[in-house]
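S.K.: next come a sequence and a model predicted from it.
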Amino acid sequence: MIDHATTPPEAAANRKLGTGLKQRHVTMISLGGIIGAGLFVGSSAAISTIGPATPVTYALAGLLVLLVMRMIGELAVSHPGVGSFTDFVRIGLGDLGGFVSGWLYAYFWLIVVAIEAIAGAAILQRWIPGPMWVIALALTVIMVGINCFSVKSYGEAEFWFASIKVAAIIAFIALGASYMFGWGRHDLSIGTNLMGDGGFAPFGIAAIVAGIPTVIFAICGAEIATIAAAESDEPAKSVAAMTKSVIVRVMLFYVLSMSVIVCIVPWRSIVPGESPFVAAMDVMNIPGAADILTIVVAVAVLSCMNSGIFVCSRVVFRLAEKHDAPHAMCVTTSKGVPRRAIIASGLVAYAAVGLSVVSPNGVFLFLVNASGAVMLLVYGLVAAAQLRLRLGYTKEEQDALPLKMWLFPGLTIFTIVAILAILVAMGLDAALRPQLVATLVATAALFVVYLARRTTDHRQSKSDSTTHPEEEEVR
């Protein structure tokens, strides 16, 4: 165990995060959290494998995320003061659950930051000559710098990043709807695009459900706001407001935008890896569509890196508070910024970028695959924790909850079963199986680390308890 008696006084004094975020910051962080490059570019893969029914898949995945967010909202208002939603798992399932969920979530965002840095570098190479790894390093350093200054600087940067993304999505939906209902001269046939080439679900109903594991990772990110809210003026209120509006954001940003695309663009013409948004704007004859989308994707990449570094550093900070990470990670500056955790997160993320250069199909591929099912596991642990905690409440305590999970315990159990079913589906899908296996290997490794650490702590504690006073003086 960590010897707190040897902790320097100045380190012990600075272990509290700041509260520089306002409600507008938390609101935009929650809005921007689910809008990444996965929406603007990655959605092409979903459309090509699901067809015109893609919006249904996004709606189902969004429903699952909504249920988890509702649970987090209930936990937040019933346990005020908890800084990270992964700590709800610790409260409900014990230290092992908190250790595994915390490190899995931090790992997920470290890989996301690395992937986004690579994507951002590839985009900027259109305008900035230079090696990918140099540009990726520059992006990482900039985002680390923003986070290191103050939590308000992170919030302000994310506010404007998210504002641009939200404005772009709303503008796209408005233009698409106008085009569908007669704007411009065209011979658009919505019915043909939806039903004329293999039908609404050309690969069958099974493909709609099978696509959920792929699209759910694009939707996750709303939970970032629950971590950011801990550094706002009214944490519980911010989380409650965010969880109530999740479904609106999912419907607006994903379901409506995907609906516009499949109505305007023949689904077979959408190429995986190329933006379906550009394809739709080309159909609508919007000049400079590719350049506009490139700028929006660049903003989405920066936003994702900014939030990824923020959330990873805060989760590591909370783990350090519980002695599940090096103690130095929970030391903060005078502004309440965990600068060491931020810098460490940036360094590890950039190390992953380096691996993408030296071992793209080896170590880096395994790291990426290992993050594939992480969010499903973390969401499943949150649901299990909420179920266990809520069942332990008295009737009076349950009645007093200002924010409750709907139809408890039915919907909580449904969420757990649905997550397990998706994991099984991943195991049965040859394309997704490597992600599930790699994630389970990483999770098993965390179990081993936790058990080894507990064994070492137990032996150390036992050794200390049997030490004779005279031996202590000699030492």
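M.R.: Cool, got the structure.
S.K.: going forward, measure contacts between C-alpha atoms and count neighbours the same way
M.R.: Will do.
S.K.: spell out, range by range, the strands that occur in the stretch 101-250 of the chain.
M.R.: In the stretch 101-250 of the chain, no strands are found when defined by DSSP state E, counting those that start in this stretch.
S.K.: quick one: the helices in it?
M.R.: Assigned by DSSP state H, counting those that start in this stretch, the stretch 101-250 of the chain shows helices spanning 132-149, 151-180, 190-195, 205-210, 212-219, 224-228, 235-244, 246-250.
S.K.: what comes up buried for the strand or helix carrying residue 446?
M.R.: Per DSSP states H and E, residue 446 falls inside helix 433-465. Under the neighbour-count criterion of 16 or more other Cα atoms under 10 Å, helix 433-465 has 433-440, 442-443, 446-447, 450 buried.
S.K.: including distance to residue 282, could the residues you listed go into CSV?
M.R.: Output for these, formatted as CSV (distance: Cα to Cα, whole Å):
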residue, distance to residue 282
433, 36
434, 36
435, 34
436, 37
437, 40
438, 39
439, 39
440, 42
442, 43
443, 44
446, 47
447, 50
450, 53
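S.K.: relative to residue 103, which of the residues you listed is nearest.
M.R.: residue 446 (7.9 Å; Cα to Cα).
S.K.: how about the contacts made by that closest one?
M.R.: 100, 103 (Cα atoms under 8 Å, 6 or more residues apart in numbering).
S.K.: same check, this time on residue 420
M.R.: Residue 420 neighbours (Cα under 8 Å, 6+ apart): residue 380.
S.K.: check for me that it belongs to a helix.
M.R.: Yes. Judged by DSSP: H, G, I helix; E, B strand; the rest coil, residue 420 forms part of a helix.
S.K.: and after the strand or helix carrying residue 291, which helix or strand comes next?
M.R.: Using DSSP H and E, residue 291 falls within helix 289-321. For helix 289-321, the following helix or strand on the C-terminal side (DSSP H and E) is helix 339-358.
S.K.: that next one: what's the following helix or strand?
M.R.: Helix 339-358 is succeeded, C-terminally, by helix 363-370 (DSSP H and E).
S.K.: can you name every helix or strand that that next one contacts?
M.R.: helix 339-358, helix 433-465 (3 or more Cα pairs under 8 Å, 6 or more residues apart in numbering; DSSP states H and E).
S.K.: one more structure, for comparison:
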Amino acid sequence: MSKPDSQLTRNLKSRHILMMALGGTIGSGIFQGSSSSIHLAGPGVLVTYLVGGLILLVVMRGLAAMAVQNPHATTIKGLIDPILGHFTGYVSGWIYWLDWVLVMAAETAAASMFLQFWFPSVPLWVLALLISVGMTILNLTPVRVFGETEYWLAGVKILTLSLFVIFGAILLATRYSKHQVASNLVGHGGFFPHGIGGVAAAMLVVMFSFGGIEMIGMTLGETEDPTRTIPRAARGVIVRILLFYLLPIAVIVSLVPWSQLGSTQSPFVTVFSQIGIPYVGSIMNFVMLTAVLSAVNTGMYATSRMLYTQAMDGNAPKLFRKVTRGNVPVRALLFSTFFLYIGVVVAFFAKGNTFNDLMVIPGYTVMLVWMFLLASHWKQQGPKPTTILAFAALIAIFVAVIITSPLAGTIVSLVAVGLIMGSYLVARRADKH
């Protein structure tokens, strides 16, 4: 049964919010993507992660400040809309929805591949269907169930990273001399073996890895005491993310010469194997599975709440305003997961680079949302040196993304954003008539 009053309930606690942001950010980007960033920048990738984290620290501080100023906002869109105008709010809402729909499809496809590690005879599409249906059913439960699930999924990743750092530190203290560590860090082409160009190239990978940190802003309408909880979570999450990225990467490049790390295999598998952890393949497969399931779970939450908010603001059909007795926007959720199924089909059966071209879109859209948040904070609080520097850095990185991304993917992204902008003009013209 649905009811028409469309009220979300504030059942997410501070620990849920923190873990959701960590879960959305600490995923395949660190466990798998770190191999690419290390390959591009060598040990100097530590500087890249630090700079990227400082940029997003400014973004998150701005988000927290706006949440305090606008306690009635329910999502990121609700923070941007009153400051930058209805057009920017409309566009930011729809591109963020599109971002997570595509990420959900990609992560579901990845999850099915990790599951096939244990069930090799089951077709990938069957596993993907089971995952999609299972996660949809989970998200139809009250939001506190979603929060608890995400809490424990994120906990698996955080426990893995913590154990990795502890084991790595013990290994460095007992088996490695200072000379060996120094040799690994600077003895293979120096700390910056590919110069500033390598650091810049790695920055693109690193910033994409941090995508999801803004998820805190999607919980505004369902968080207990958001004006107190959101700022605390925003401050805490960026520090934890920096630690959970910087410390494991520091352990990796100290234990293993960066040139011996492949650009595709997870460096965690390499290091765990050296430590002598048994069944490392199965362990890391399980961790990666929880990482991508966490991303699917987060994506379903983000898309359903964003679509619900768009409907409440008159930017989507009214039917998406309906919520269940458990206060879940069921129609917004089912509509979003419908596109998830389409995305998974495209991922498995499309020929050529069709899906890869589509997956360029999230890279662009999440950075646009970060820039919208920074611009909103800038307009609300006035120009501050940190805000100006962070905004300039994001623009520079965005331009670099355009230069280095496949042309087809960039064109697809421009078309997608153009269609969203055009739909606003069409909708407003229809309203006038």
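M.R.: Here it is on my side, so go on. Just so you know, these numbers come straight off a predicted model, no measurement behind them.
S.K.: looking at the helices of the stretch 101-250 of the first structure, which is closest to residue 105 of the first structure?
M.R.: helix 224-228 (10.6 Å).
S.K.: quick one: residues contacting residue 72 of the first structure.
M.R.: 85, 243, 382, 386.
S.K.: of the residues you listed - the most surrounded one?
M.R.: residue 382 (30 neighbours; other Cα atoms under 10 Å).
S.K.: would TSV of the helices and strands packed on helix 363-370 of the first structure with distance to residue 30 of the first structure be doable?
M.R.: Formatted as TSV, these follow (distance: least, Cα to Cα, whole Å):
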stretch	distance to residue 30 of the first structure
helix 339-358	20
helix 433-465	26
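S.K.: which one of these lies closest to residue 147 of the first structure?
M.R.: helix 339-358 (7.1 Å).
S.K.: what's the distance between the aligned residue in the first structure for residue 230 of the second structure and residue 46 of the first structure?
M.R.: By TM-score structural alignment, residue 230 of the second structure lines up with residue 239 in the first structure. Relative to residue 46 of the first structure, residue 239 of the first structure is positioned 30 Å away (Cα to Cα, to the nearest Å).
S.K.: neighbour count winner among the two?
M.R.: residue 239 (28 against 22).
S.K.: does that one touch residue 73 like I think?
M.R.: Yes. Using Cα atoms under 8 Å, residue 239 of the first structure makes contact with residue 73 at a distance of 6.0 Å.
S.K.: what sits in contact with each of those two?
M.R.: With the criterion set as Cα under 8 Å, 6+ apart, the contacts of residue 239 of the first structure and residue 73 do not overlap.
S.K.: what residues are up against residue 13 of the second structure?
M.R.: 223, 224.
S.K.: repeat that with 10 Å
M.R.: By Cα atoms under 10 Å, 6 or more residues apart in numbering, the contact set of residue 13 of the second structure is 144, 147, 148, 222, 223, 224, 225, 226, 229.
S.K.: burial count for the aligned partner of the first one in the first structure?
M.R.: In the first structure, the residue equivalent to residue 144 of the second structure is residue 152, according to TM-score structural alignment. Per other Cα under 10 Å, the neighbour tally for residue 152 of the first structure reads 21.
S.K.: name the nearest residue to residue 152 of the first structure, ignoring sequence neighbours.
M.R.: residue 20 (5.0 Å; Cα to Cα, 6 or more residues apart in numbering).
S.K.: can you give me the distance of the counterpart of the one you found in the second structure to residue 148 of the second structure?
M.R.: Counting by TM-score structural alignment, residue 20 of the first structure corresponds to residue 11 in the second structure. Residue 11 of the second structure sits 11 Å away from residue 148 of the second structure, going by Cα to Cα.
S.K.: ok, residue 57 of the second structure next?
M.R.: For residue 57 of the second structure, the distance to residue 148 of the second structure - Cα to Cα - is 26 Å.
S.K.: and the most centrally placed residue in the second structure, what does it touch?
M.R.: Central residue of the second structure (Cα atoms, centre = their mean): residue 212, 2.7 Å from the mean position. Taking Cα under 10 Å, 6+ apart, we find residue 212 of the second structure in contact with 20-27, 100, 295, 298-299, 302, 366.
S.K.: buried subset of the residues you listed, written for ChimeraX?
M.R.: Those of the contacts of residue 212 of the second structure that count as buried under 16+ other Cα under 10 Å are selected in ChimeraX with:
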select :20,21,22,23,24,25,26,27,100,295,298,299,302,366
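S.K.: and for the aligned residue in the first structure for residue 128 of the second structure, the neighbour number?
M.R.: Aligned against the first structure by TM-score structural alignment, residue 128 of the second structure finds its counterpart in residue 136. The local packing of residue 136 of the first structure (other Cα under 10 Å) involves 24 other residues.
S.K.: surely residue 136 of the first structure and residue 128 touch.
M.R.: No. Judged on Cα atoms under 10 Å, residue 136 of the first structure makes no contact with residue 128 at a distance of 11.7 Å.
S.K.: which neighbours do these two share?
M.R.: 121, 122.
S.K.: so how far is residue 228 of the first structure from the counterpart of residue 423 of the second structure in the first structure?
M.R.: Taking TM-score structural alignment, the alignment pairs residue 423 of the second structure with residue 449 from the first structure. Noted for residue 449 of the first structure: a distance of 28 Å to residue 228 of the first structure, by Cα to Cα.
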